[in-house]
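S.K.: Quick one, structure for this:
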Amino acid sequence: MSEATEKVDPGHTVGRYRLVRRLGRGGFGEVFLGETEDGARAAIKLLHASWSRDQDMRRRFAAEVEQARSVSGFCVAEILDADAEADQPWIASEYIDGPTLQQAVSTGGPRAGGDLLRLAVSTATALAAIHASGVVHRDLKPDNIMLAPDGPRVIDFGIARALESTSVTASGIVGTVGYMAPEQLEGMRVGTPVDVFSWGAVMVFAATGREAFPGPSQAARIARVLGGEPDTGDLSGALLATVLACLDKDPEARPDARTLLGHLVAGTAPLRAAPTGSGPHEAVDPAEPQGRMGGAGEGPRHSSVLPPAGQGFSPVPHTPP
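M.R.: Below is the predicted model:
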C-alpha cells in the first residue's frame, strides 16, 4: 500500500500476509483472513485510512499493540505480528476456525452443565491473563468469544483501549450496550471490574440465550443496567451466585478475575472484591489525562453513550475459504 487512502481488498499483501477474504468490518477498520506463503493463517485487522491519519491514534495503537503482546496465551487469540507505522496500521492475531459464542447460541441454543462451566472457566482464565498484563478489554461480549475446536478464545482484547482513548470516541464510548458496566455507561474512568461485569452478562447469555438486561429500547436497557436487576432465567446454584456477584452495580464489590477463576475452579475461594491495592483493578495509561474517559479527559454522560452505528470490528464466522 503506497497511500493511506488506498482501498484495501482481498489480494493485497500486508506484511508477510496475503489478504484472502474479508471477515468483518466496522467504523474503525476491517478484518481479513490472511495467509503467508507457507499457508499459515492469521486474522488481520487494519485501521481505516481516515483513522490512520490521526497521529494520536497511531501512537496509542502502537502502545496498545505492545501491551497486548504481553498477554499470556491462555484462552486468548495470540498476537502474531503488527505494524503501527504502516500507511494503515495493522495487527495480525491467531486465526480461530470456529463460530462466535453469539452465533453458536443463536443457532444451537444455550449452554448447560459441564459445557457451560468449561466456558465459564476458559473465559475467566482469559480475563485473568489479560488483566495480569495490565490490559482492560472493555468490550467483552459473545461476539468477541470464538469457539475453537480446542476451546474458547477471547479476541480483540486491549485494542479497544487504544480506540477509546482518542478523539474518535467524541460521539460515543467503546463497548456494547447490554454488556457494559454501569460506570462504563456513565462515562466514568474504568478499570478491570468492567470486564468482570461483562463476563457475568456473557454467562447469562450463554446459559439462557437472552441478554441479562433486556428492554424494548437501548434507553430501557441502559436504565436497567444502571438501576435494575438482571434477568438470569433458569440459571441457578453456585454459578448463579457467582454471576450475580460479578453483576454488582458497585465495581468495588465485584471479585477480580483471579478470585473469580479460583472460585470457579476450586469452589472454595471467597467470592468478594479484592482489597484495595491487591490486584490490577485499573490499568492506567500514563499518557492519558486523569478523570473521565475520552480524548480530552471528559467522557460522555448517560445521554450520549450510544456507540455510533457500525463502530468497532464486527467478526463473522471463521470458516475456511
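
S.K.: okay, CA-based contacts and neighbour counts for the rest of this
M.R.: Noted.

S.K.: Tell me which stretches of this structure form helices.
M.R.: Secondary structure of the chain (DSSP state H): helices at 49-52, 55-69, 101-108, 113-132, 159-164, 182-185, 193-208, 218-227, 237-246, 257-266.

S.K.: Export the ones you listed as CSV, with columns for distance to Arg21 and mean neighbour count.
M.R.: Converted to CSV, the helices of the chain look like this (distance: least, C-alpha to C-alpha, whole Å; neighbours: other C-alpha atoms under 10 Å):
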stretch, distance to Arg21, mean neighbour count
helix 49-52, 19, 19
helix 55-69, 23, 19
helix 101-108, 20, 17
helix 113-132, 28, 21
helix 159-164, 22, 22
helix 182-185, 34, 24
helix 193-208, 29, 26
helix 218-227, 33, 17
helix 237-246, 38, 18
helix 257-266, 36, 20
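
S.K.: how close does the spatially closest residue to Lys249 that is not a sequence neighbour sit to Gln88?
M.R.: Once flanking residues are discounted, Lys249 sits nearest to Pro182: 6.4 Å by C-alpha to C-alpha, 6 or more residues apart in numbering. Going from Pro182 to Gln88 by C-alpha to C-alpha, to the nearest Å gives 34 Å.

S.K.: Here is a second sequence; please produce its structure as well for comparison:
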Amino acid sequence: MQALDPGDPRSVETSGRPYRLLARLGSGGMGTVYLGRSAAGRAVAIKIVHPEFAADERFRERFRREAELSATVGGGFTAPVVDAAPDAPAPWLATAFLPSVPLRDAVRTSGALPPAAVRYLAAGVAEALAEIHGAGIVHRDLTPANVLLTADGPRVIDFGIARALDAATITNSETPLGAPGFMSPEQAAGDPIGPSSDVFTLGATLMYASTGREPFGTGTWHEQVLRLRSERPRLDRVPDEELRALIAECMDRDPSRRPTAARLVDRLGAEPVAWPPAIAGEIDRAREGGRAPAGR
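M.R.: Next comes the predicted model:
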C-alpha cells in the first residue's frame, strides 16, 4: 500500500454514490488499483483502467458486460464486485477490500510456499474457478498477481480481461491476452479458449507457488511464449510428488485431458492451514491499512 501520487484522482462516483480514494494498492497492465471508502465507510478496492483502454469503445462494451457478469459470481474464494462505472471518463470497478498479499509478492519476498500451503491454495483457487466457470466466464488472466492470500484463504480477483464464453463477437478472439508465463498453449497461439485454459494457468500458478520460479523462465514476452509453445515445464523442480502429479495434469498440453475445476474441488478438499509467518504479518499490516481513518 502506497500513498497517492500527485496525479492520482481523489474520488470516483456513480449514480450519486461517491468513493474516496485513500491509497494505491498496485498497478498492472490494465489499470491502477486503489484503496477506497464509500460514504458509509465501507472499504473497497477500486480498479481504474488506463486511458488507452478508456478511449476504445469496444473495450468499454466488453468492460460493461464483464462487470455485470462478474457481479453474478458467488462463492467464498473471489472478491465480490460491489459497484462499477463503465461509462465514466475512466471506467472503474469496485470490489470488496480484502486485507491480503498477492501470491506473486508473497513468493518474491518469502520464497516458495510449503506443500501443505500449496494444496490449500490449490483447493481455494479451484473452487473460485468452478464458481467463475459456472457463471459462464473464462478468467483468461489467472496469475500469481491475481491470487490474493488472505487470513481466510486464497481469493481470485481481476476479471477485468475475463471474457464471457458467448462474447466472442465483442473483441477479436484471435488476440492473445494474459501474462506470457501463465498462458495456456492455446491462448498463446491465439486459438479459441475455454475453462480448460484457466486450469492450465492454475497449474502454472501452483508450480510458481511450489518452486518460486515461473514455469517457462524469464525473458521477453516472445521468448517466454516460444518456450511455452515448444517446451514442457520443469516439473522435477516441484519437491512434493502429489503436487507434481496434480500440476502435470493441469498443464497437459491437450485441453481435453485436463481436469475441470469442479473435479479438482472434489479431489482436493484441503484443510485450512496457516500461511508462513512472514506472509501472515503482511496480511495483518494490510488489515491495519484498511482500517486507517478516512481523513488520512
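
S.K.: Now the TM-score, please.
M.R.: Once superposed, chain against chain, the TM-score is 0.80 (TM-score structural alignment, normalised by the length of the second structure); 264 aligned residues with a C-alpha RMSD of 2.7 Å.

S.K.: which strand is the longest one in the second structure?
M.R.: Ranked by residue count under DSSP state E, the longest strand found in the second structure is strand 17-27.

S.K.: Against which helices or strands is it packed?
M.R.: Strand 17-27 of the second structure sits against strand 11-14, strand 31-38, with contacts defined as 3 or more C-alpha pairs under 8 Å, 6 or more residues apart in numbering; DSSP states H and E.

S.K.: So which bits of it are buried?
M.R.: Residues 19-25 are the ones in strand 17-27 of the second structure that count as buried (16 or more other C-alpha atoms under 10 Å).

S.K.: chain center to it: distance?
M.R.: Relative to the centre of its chain, strand 17-27 of the second structure is centred 19 Å away, using C-alpha atoms, centre = their mean, to the nearest Å.

S.K.: looking at the alignment, what does Asp150 of the first structure pair up with in the second structure?
M.R.: Alignment note (TM-score structural alignment): Asp150 of the first structure maps to Asp152 of the second structure.

S.K.: Give me the distance between its match and Glu127 of the second structure.
M.R.: Remark: distance between Asp152 of the second structure and Glu127 of the second structure (C-alpha to C-alpha) = 14 Å.

S.K.: what do you get for Thr175 of the second structure?
M.R.: From Thr175 of the second structure to Glu127 of the second structure the distance is 28 Å (C-alpha to C-alpha).

S.K.: quick one on the thing from earlier: save the helices of the first structure as CSV, and put in distance to Leu140 of the first structure too.
M.R.: Formatted as CSV, the helices of the first structure follow (distance: least, C-alpha to C-alpha, whole Å):
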stretch, distance to Leu140 of the first structure
helix 49-52, 23
helix 55-69, 15
helix 101-108, 11
helix 113-132, 9
helix 159-164, 10
helix 182-185, 13
helix 193-208, 6
helix 218-227, 16
helix 237-246, 13
helix 257-266, 13
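
S.K.: now the angle from the longest strand of the second structure to strand 31-38?
M.R.: Calculated by axes from the mean of the first three to the mean of the last three C-alpha atoms, to 10 degrees, strand 17-27 of the second structure forms an angle of 140 degrees with strand 31-38.

S.K.: could you list every residue that touches the residue nearest the centre of the second structure?
M.R.: Against the mean C-alpha coordinate of the second structure, by C-alpha atoms, centre = their mean, the closest residue is Asn146 at 2.2 Å. Contacts of Asn146 of the second structure were listed using C-alpha atoms under 8 Å, 6 or more residues apart in numbering, and they are 102-103, 156-158.

S.K.: Could you work out the most separated pair of those residues?
M.R.: Within the contacts of Asn146 of the second structure, two members stand farthest from each other by C-alpha to C-alpha: Leu103 and Asp158, at 13.7 Å.

S.K.: separation between the aligned partner of Lys45 of the first structure in the second structure and Ala168 of the second structure?
M.R.: Matched to the second structure by TM-score structural alignment, Lys45 of the first structure sits across from Lys47. Distance, Lys47 of the second structure to Ala168 of the second structure, by C-alpha to C-alpha: 24 Å.

S.K.: So for Asp81 of the first structure, which of the helices of the first structure sits nearest?
M.R.: Among the helices of the first structure, helix 55-69 comes nearest to Asp81 of the first structure, with 8.9 Å by C-alpha to C-alpha.

S.K.: Next, the angle helix 113-132 makes with that closest one.
M.R.: 120 degrees.

S.K.: what comes into contact with helix 55-69 of the first structure?
M.R.: In this structure, residues lying in contact with helix 55-69 of the first structure by C-alpha under 8 Å, 6+ apart are 51-52, 78-79, 82-85, 89, 91, 133-135, 157-159, 161-163, 165-166.

S.K.: Out of these, which sit inside strands?
M.R.: Filtering the contacts of helix 55-69 of the first structure for strands - DSSP E - leaves 79, 82-83, 91.

S.K.: Max pairwise distance over those residues: which two?
M.R.: Of all the pairs that these form, the one spanning the most space (C-alpha to C-alpha) is Ile79 and Asp83, at 11.7 Å.

S.K.: Are there residues contacting both of these two? Which ones?
M.R.: Common contacts of Ile79 of the first structure and Asp83 (C-alpha under 8 Å, 6+ apart): Ile91.

S.K.: ok, now which ones touch whichever residue in the first structure pairs up with Thr211 of the second structure?
M.R.: Mapped onto the first structure by TM-score structural alignment, Thr211 of the second structure lines up with Thr208. By C-alpha under 8 Å, 6+ apart, Thr208 of the first structure lies in contact with 110-111, 232-235.

S.K.: again, 10 Å this time
M.R.: By C-alpha atoms under 10 Å, 6 or more residues apart in numbering, Thr208 of the first structure lies in contact with 105, 109-112, 202, 231-235.

S.K.: for the ones in strands among the contacts of helix 55-69 of the first structure, which one is nearest Gly34 of the first structure?
M.R.: Distances from Gly34 of the first structure to those, taken by C-alpha to C-alpha, are shortest for Ile91, at 11.0 Å.

S.K.: Look up how far His137 of the first structure lies from the closest one.
M.R.: Taken as C-alpha to C-alpha, the span from Ile91 of the first structure to His137 of the first structure is 16 Å.

S.K.: ok, now Ala104 of the first structure?
M.R.: With C-alpha to C-alpha as the criterion, Ala104 of the first structure and His137 of the first structure are 22 Å apart.

S.K.: next one: Gly178 of the first structure
M.R.: According to C-alpha to C-alpha, Gly178 of the first structure and His137 of the first structure sit 16 Å apart.

S.K.: do Leu116 of the first structure as well
M.R.: 22 Å.

S.K.: do His263 of the first structure as well
M.R.: For His263 of the first structure, the distance to His137 of the first structure equals 21 Å [C-alpha to C-alpha].

S.K.: need the contact list for the counterpart of Pro91 of the second structure in the first structure.
M.R.: Pro91 of the second structure maps onto Pro89 in the first structure, with residues paired by TM-score structural alignment. Residues near Pro89 of the first structure by C-alpha under 10 Å, 6+ apart: 4, 14, 29, 45-49, 51-52, 57-58, 61-62, 82-83.
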